[in-house]
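Participant: Need a 3D model of the following:
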Amino acid sequence: MSTFGTLFRVTTYGESHCASVGAIIDGCPPGLPLEPQDVQTQLSRRRPGQSNLTTPRDEKDLVHLQSGIEHGITLGTPIGLLVRNEDQRPRDYSETDLYPRPSHADWTYLEKYGVKASSGGGRSSARETIGRVAAGAIAEKYLKAVYGIEIVAFVSSVGKIHLPTSVCPPLLAPAEDNDDVEDALSPEFVKLLKTITREEVDKNIIRCPHPETAERMTQRILRAKDALDSIGGTVTCVIRGVPSGLGEPVFDKLEAKLAHAMLSIPATKGFEVGSGFRGTEVPGSKHNDSFIRKADGSMGTKTNWSGGIQGGISNGEDIYFRIGFKSPATISQAQDTAQYDGTAGTLAARGRHDPCVVPRAVPIVEAMASLVIMDQVLIQNARKSSAALLPAITTLPPTMVKPTAN
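Facilitator: Presented below is the predicted three-dimensional model:
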């Protein structure tokens, strides 16, 4: 469906070439200072036409806050926001009246609903993510103000070009009986996760925080563009400052909600948290995160193979994960395929398309991460507030009760 979240609920609307796209956000706490620019910053990072690596569709994506706010303060009532589609060219998609585009959603939407949007992929278009990004910016402002939470995503690979310190398979597989596997997180990557900022990410158009790799990625995307082709990649995201205790086992574990959120983004094909698939190569004796007492007196872990989540619940360490985006389905090369009636033919799609989606996917990943954490914060706070009304627990052993619990 088109609604995400339990207590912080976001409903998006709109198709690629309709009059507008946007969202209704229900459950935003009252009293949050909020101005259009708080939302516009992230929308501008997502918008098309930012560089020669993206679609040339010229949309300013200016947000209009419609409700739920007065004098720059949220009221606690539903927030409506709207972004108009200005650079519409539905005529560019006349070929899709005859052909379902290979690996696109034209065919499956028609099979599901019995009718489909005539242009641009309709709801399957990345235009739909505008509402997500806007809602995520609002959630993120609350999380930053109340908890100091920071969410930063960046491009970690394009095609076969990987950020050197990212979690990726070794070029040469180790011997089967050799358990001396290197840490999934190199010291350089650990430092990157702890210190990376959006300002550093945005220093280049590819949004990879490693200049040499960013240049190679840029050339790879340009090569795909020149060939009227496309290429995929991955985005890594880190969430810093998350309080422990978030997540709703067993079916709504924190990593399950993050996976749900990330795999709902268009063009996604994979998700891994913490050590991910690399962790399957490591024996438990090397993979386990030992507990330590930190300098500030709090409990923590010596390593972070778990990616900040254990048992489906946040443990207070940095949460990090990686998402795989496929090569965009719509390309301008002529492709042998079939028409809707099964007649063989050749499709040469027109329109304006991204040769690689990962640079523009960065703020979308950040937004969906914000929505998940915001929802889980509200759920956990409701539980804690309800528990605080009960008498203090005095009948259980001390090891069964958190010392600060009432």
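Participant: hey, let's count contacts and neighbours off CA atoms from now on
Facilitator: Noted.
Participant: measure residue 47 to residue 58 for me?
Facilitator: To residue 58, residue 47 is 9 Å away according to C-alpha to C-alpha, to the nearest Å.
Participant: When these two are compared, which one has more neighbours?
Facilitator: Under the criterion of other C-alpha atoms under 10 Å, the comparison of residue 47 against residue 58 puts residue 47 first, with 21 against 15.
Participant: To compare against the first, here's the next sequence to fold:
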Amino acid sequence: MSSTYGTLFKISTFGESHGSAIGVVIDGCPAGLAFDTDFIQHELDRRKPGQSRITTQRREADEFDVLSGVFEGHTQGTPIALIIRNTDQRSKDYGHISEQFRPSHADYTYQTKYGSRDYRGGGRSSARETAARVAAGAVAKLLLAQAGVQITAYVSQVGKLKLEKAYPELNLALAEENAVRCPDPETAEQMFQYIDGIRKQGDSIGGIVDCVVTGLPAGLGEPVFDKLHAELGKAMLSINAVKGFEYGSGFAGVEQLGSEHNDEFYTDESGRVRTKTNKSGGIQGGISNGEDIYFRTAFKPVATIMQDQDSVDVHGQPVTVSGKGRHDPCVVPRAVPIVEAMAALVLVDMYLRNKAAKV
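Facilitator: Predicted structure coming up:
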């Protein structure tokens, strides 16, 4: 089972949802980076459960310990190991599905592939694993910030409720001021009430997280197969519950003519080559062009619902699966920092690789 991502800035995550701990080993982080533990904890706090009544009520502080790679507040260029203890497991909540396959979960596919599975909260397939990604992504963000790169994600859609405006018309700073992480307060309140209603019904709903990257220089990306947008797509699609990814004009671009869709170049007053429009989403030929990168990630409704559903057991016999445990009725509010973290991991790896691209 592969749990490693990256080429130069490489991470390996470990642990299960109901094991003693989860964590990550970061290999390839340059020495001398100021290791801001408060910032890393802040990023973990944005993802942790129990933030409001529209998120899972599992209570995890998600406080991390540094096992290696940091000395006197700075990275040493050696592997950085971070660990997050699990403190609020309720494995008994999953005893009833030890031999049952939950609809739209990884139960059947894991059992088929490996011959066994950790049914306690999904084990390795649980979104609990993403806390380790957020911790690693926070370190990547610290490195990117030194180069002036900022990554901001936000919720743009829940079910059929959509933001009417899009970046750059939005004040993205407002996203962190509400539980949904939507940058429009009125729409955020509508989304909150909608999700809360879905929760009371014992059901779930999906949504979309948009992400904007500013300050990224031109030239990042590794054609032919490691195109920047391809790596971003892979990273986003590796997140639990993600069903779709698009960047720039995305699928809507098929409705335009080439003369409408092309981004014409010009030189600004500082002598920098720019584009008049940004249908490309900051990426052309798989390489960043210096404009803002923007993309969207679609999340399905959470598979665990508090309703009875038909399924089969490990013997192929029909069963009724009853939803138990603590789960998010909508994953997108807590997915925002995960999207940012995975984007940061892609970009920091490309940033370091680009330094070796030419003399």
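Participant: next one: stretch 247-265 of structure 1 to chain centre, how far?
Facilitator: 12 Å (C-alpha atoms, centre = their mean, to the nearest Å).
Participant: And stretch 116-130 of structure 2, by the same measure?
Facilitator: Mean-position distance between stretch 116-130 of structure 2 and its chain equals 17 Å (C-alpha atoms, centre = their mean).
Participant: and what of stretch 322-335 of structure 1?
Facilitator: With C-alpha atoms, centre = their mean, you get 18 Å for stretch 322-335 of structure 1.
Participant: how about it, which residues of structure 2 does it hit?
Facilitator: On structure 2, the counterpart of stretch 322-335 of structure 1 by TM-score structural alignment is residues 296-309.
Participant: SS state for the aligned residue in structure 2 for residue 376 of structure 1?
Facilitator: In structure 2, the residue equivalent to residue 376 of structure 1 is residue 350, according to TM-score structural alignment. When classified by DSSP: H, G, I helix; E, B strand; the rest coil, residue 350 of structure 2 comes out as helix.
Participant: quick one: contacts for residue 350 of structure 2?
Facilitator: Residues in contact with residue 350 of structure 2, defined by C-alpha atoms under 8 Å, 6 or more residues apart in numbering, are 220, 221, 222, 228.
Participant: try it again with 6 Å
Facilitator: Counting by C-alpha atoms under 6 Å, 6 or more residues apart in numbering, residue 350 of structure 2 makes contact with residue 220.
Participant: can you confirm residue 347 of structure 1 is in a strand?
Facilitator: Yes. Read with three-state DSSP, residue 347 of structure 1 is one of the residues of a strand.
Participant: residue ranges for the strands of the stretch 101-250 of structure 1, please.
Facilitator: Along the stretch 101-250 of structure 1, counting by DSSP state E, counting those that start in this stretch, strands occupy 150-158, 161-162, 233-240.
Participant: Mean neighbour count, those: which tops it?
Facilitator: Across these, the average number of neighbours (mean count of other C-alpha atoms under 10 Å) peaks for strand 150-158, which reaches a mean of 26.
Participant: helices or strands next to that strand in the packing?
Facilitator: Contacts defined by 3 or more C-alpha pairs under 6 Å, 6 or more residues apart in numbering; DSSP states H and E place strand 150-158 of structure 1 against strand 233-240.
Participant: what's the strand it packs on aligned against in structure 2?
Facilitator: Counting by TM-score structural alignment, strand 233-240 of structure 1 pairs with residues 207-214 of structure 2.
Participant: How about stretch 267-281 of structure 1?
Facilitator: Matched against structure 2 by TM-score structural alignment, stretch 267-281 of structure 1 falls on residues 241-255.
Participant: Distance check, the alignment partner in structure 2 of residue 204 of structure 1 against residue 334 of structure 2.
Facilitator: Using TM-score structural alignment, the partner of residue 204 of structure 1 in structure 2 is residue 178. Distance from residue 178 of structure 2 to residue 334 of structure 2, counting by C-alpha to C-alpha: 12 Å.
Participant: who has more neighbours, the two?
Facilitator: A direct count of neighbours by other C-alpha under 10 Å for residue 178 of structure 2 and residue 334 places residue 334 higher, at 22 against 15.
Participant: can you confirm the more buried one is in a helix?
Facilitator: Yes. Under three-state DSSP, residue 334 of structure 2 falls within a helix.
Participant: Next, the contact list for it, please.
Facilitator: Counting by C-alpha under 6 Å, 6+ apart, residue 334 of structure 2 has contacts residue 47.
Participant: Aligned against structure 1, show me the partner of it.
Facilitator: Residue pairing (TM-score structural alignment): residue 334 of structure 2 is matched to residue 360 of structure 1.
Participant: do the same with residue 195 of structure 2
Facilitator: So residue 195 of structure 2 corresponds to residue 221, using TM-score structural alignment.
Participant: How many residues are close by its match?
Facilitator: Neighbours of residue 221 of structure 1 (other C-alpha under 10 Å): 26.
Participant: what do you get for the one 3 residues further on?
Facilitator: Other residues near residue 224 of structure 1 come to 17 when the count uses other C-alpha under 10 Å.
Participant: Now it: closest residue in space that isn't a chain neighbour?
Facilitator: What sits nearest to residue 224 of structure 1 in space, not counting adjacent residues and going by C-alpha to C-alpha, 6 or more residues apart in numbering, is residue 230, at 5.1 Å.
Participant: ok, the one you found - contacts?
Facilitator: 224, 327, 328, 355, 356.
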